[in-house]
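I would like the atomic coordinates for the input below:
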Amino acid sequence: MTITNSSCFEHIWVSTDDKKIAIEAEKYGARVHKRPPHYARDESSSIEAVMEFLEVHRTIHNFSLFQCTSVFLKENYIHEAVEKFQTHDCVFAVKRIHYLRWRMEDDKIVPVGFNAEARPRRQDWSGDLVEAGMFYFSKRKLAKKGIFQNEKCAVVEIAAEDGLEIDSYRDLTIARSIIKDEL
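Alright, predicted model coming up:
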């Protein structure tokens, strides 16, 4: 409903291979794209599914992909993305994290993006922006190359608490707890 309530889109499509999902989508006014089984596997990527969709729907030049696993999507994020997409090739959701990152190099641990001898306090540091996976606004010309983003992108910074992705049963339990607590 959040996407519909934003009033930003001429058409809302749901790409699925599941009959129950298709029925539910149509009940709420979405158009259904029957996704072929090859693009509906657990290991299928989002860009592959979008490329297949655009191959079938050749008149679509700009698109927005919303991940159904992002349950804390807000209308204001959509409006901000739509506005930024007017002047950019792509827009995607990011969240800010304040973790000091490390990586292994030749059996040694080294800091990533900071000096261990001048270690910042996390609360004083601006942090890193990480892709949230909530949505991607992009153009056909990028998808044809197998990408959503290029150097002409803008981002919408979402609140960290809205960035929960439901990728496991544990994530689902956490999301349900948050929603229950908000009611």
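
hey, let's count contacts and neighbours off CA atoms from now on
Fine.

just checking, what's the longest helix in the protein?
Looking across the chain with DSSP state H, the single longest helix is helix 169-182.

helices or strands up against that helix?
Using 3 or more Cα pairs under 8 Å, 6 or more residues apart in numbering; DSSP states H and E, no helix or strand is in contact with helix 169-182.

in it, which residues are buried?
Applying a neighbour-count criterion of 16 or more other Cα atoms under 10 Å, the buried positions in helix 169-182 are 172, 175.

how far does it sit from its chain's centre?
19 Å (Cα atoms, centre = their mean, to the nearest Å).

who touches the residue lying farthest from the centre of the chain in this structure?
Farthest-out residue of the chain from its mean C-alpha position, per Cα atoms, centre = their mean: Glu117, at 35.6 Å. With contact set as Cα atoms under 8 Å, 6 or more residues apart in numbering, Glu117 has no partners.

quick one: it is in a helix?
Yes: according to DSSP: H, G, I helix; E, B strand; the rest coil, Glu117 belongs to a helix.

mind checking how far it is from Glu105?
18 Å (Cα to Cα, to the nearest Å).

tell me, how many residues neighbour Val32?
19 (other Cα atoms under 10 Å).

scan this protein for its longest strand.
strand 128-139 (DSSP state E).

packing partners for that one?
So strand 128-139, by 3+ Cα pairs under 8 Å, 6+ apart, packs with strand 62-66, helix 75-85, strand 90-97.

report the angle between the second one and strand 90-97.
In this case it means helix 75-85. Counting by axes from the mean of the first three to the mean of the last three Cα atoms, to 10 degrees, helix 75-85 lies at 130 degrees to strand 90-97.

most tightly surrounded among the helices and strands packed on strand 128-139?
Greatest average neighbour count among the helices and strands packed on strand 128-139 goes to strand 90-97 (a mean of 22), per mean count of other Cα atoms under 10 Å.

now the second one, please; I'll put the structures next to each other:
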Amino acid sequence: MMLILCIFIGLASPVFCDKTAVLILARGGSKGVRLKNIRNVGGISLLGRSILTAKLAGFHDITVSTDHPLIALEGLKYNTTVFKRSYVTSTDWAPSIWGVAEFIEKRQDIDILILLQATSPFINFKYLRSAHAKLNFPIPFDCVFSVTRSYKLRWSYSNSGTHSLNFDYKKRPRRQDWNGEFIESGAFYISRRGVIVKGTLQNNNCTVWELSQAESLEIDTEYDLHLANILIINKLV
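So this is what the prediction gives:
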């Protein structure tokens, strides 16, 4: 019935008709910055910023998965659903996919999941919405994830010496002469259910959404928090 309705109103892409939910993983055991998910950037908590971004992008099925009562209260403050995260998926050694799988197992109605990173405070809601739409344009993809472009020249070092990894050291490229590399920013991952149930957020049928360096800032330290507030004060984001 939903698919028929979508066709009737002229939505060419079934991605708009699929059940999409937003998940924000926000455990309470962060070590670099204690309870960093509820620390403020520009007067708004990191968690609050991510919830507001999702809402502005047009998504209303938003869940905060947490093991900490203060984070849960912050999620409720923004009128979103709180999912009680298990001890195992909240540990330092648990990968994000465990938290995602734990949630999606309880939500059999979800076709597409947007994993939104609370510690990426400068995600543009318009880009999040466009990245979601890109899941089916220009061709169907299984996943979309955020990246930023890097022009760093990378080396490896071992007992056998140094080795250039992404360039020929005899012909060092100038910045303007190459397209650089895409680095995962971690800001968001948009994946179809079929990818997640296989234990991952990505596969070989993914596309990317490029963010600027400022937009890709990730909060891991007090320095990052300080930098984020400076960017806001100086209106650089």
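
follow-up on the earlier one: any chance of the helices and strands packed on strand 128-139 of structure 1 in CSV, with distance to Pro37 of structure 1 too?
Converted to CSV, those look like this (distance: least, Cα to Cα, whole Å):
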stretch, distance to Pro37 of structure 1
strand 62-66, 19
helix 75-85, 30
strand 90-97, 27
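
quick revisit: against structure 2, where does the longest helix of structure 1 fall?
Aligning helix 169-182 of structure 1 against structure 2 (TM-score structural alignment) gives residues 222-235.

do stretch 125-138 of structure 1 as well
The aligned range for stretch 125-138 of structure 1 is 178-191, by TM-score structural alignment.

next: stretch 30-49 of structure 1.
Against structure 2, stretch 30-49 of structure 1 falls on residues 80-99 (TM-score structural alignment).

where does Gly29 of structure 1 sit: helix, strand or coil?
Put simply, Gly29 of structure 1 is coil when judged by three-state DSSP.

where do the helices of structure 2 begin and end?
According to DSSP H, the helices that structure 2 contains are 2-8, 46-56, 69-77, 96-106, 125-133, 193-196, 222-233.

mean deviation, the last one versus structure 1?
Compared with structure 1 after fitting, helix 222-233 of structure 2 has a mean deviation of 1.5 Å; criterion: mean Cα distance after the TM-score superposition for structure 1.

what's the angle from that helix to helix 46-56?
50 degrees.

so which bits of the match of stretch 125-138 of structure 1 are buried?
Neighbour count says stretch 178-191 of structure 2 has 180, 182, 184-191 buried, by 16+ other Cα under 10 Å.

show me how far that stretch is from its chain's centre.
Centroid separation for stretch 178-191 of structure 2 versus its chain: 10 Å, with Cα atoms, centre = their mean.

now swap in stretch 71-88 of structure 2 and tell me
Distance, stretch centre to chain centre, for stretch 71-88 of structure 2: 18 Å (Cα atoms, centre = their mean).

now stretch 40-52 of structure 1
Remark: stretch 40-52 of structure 1 is offset 14 Å from the chain centroid, using Cα atoms, centre = their mean.

straight-line length of that stretch, end to end?
With Cα to Cα, one end of stretch 40-52 of structure 1 sits 11 Å from the other.

so which bits of stretch 36-49 of structure 1 are buried?
In stretch 36-49 of structure 1, counting by 16+ other Cα under 10 Å, buried: 39-40, 46-49.

tell me which two of these sit farthest apart.
Ala40 and Ile47 (11.9 Å; Cα to Cα).

closest to Asp142 of structure 2 out of the helices of structure 2?
Taking these one by one with Cα to Cα, helix 193-196 is closest: 6.9 Å.

tell me what the closest one is packed against?
Of the remaining helices and strands, those touching helix 193-196 of structure 2 by 3+ Cα pairs under 8 Å, 6+ apart are helix 96-106.

how much space separates the residue positioned nearest the centre of structure 2 from Asn166 of structure 2?
What sits nearest the mean C-alpha location of structure 2, by Cα atoms, centre = their mean, is Phe188, with 1.6 Å. Separation of Phe188 of structure 2 from Asn166 of structure 2 (Cα to Cα): 26 Å.

what's stretch 56-70 of structure 2 in contact with?
Contacts for stretch 56-70 of structure 2 (Cα under 8 Å, 6+ apart): 20-28, 51, 54, 72, 75, 80-87, 90, 99, 103, 125-126, 128-129.
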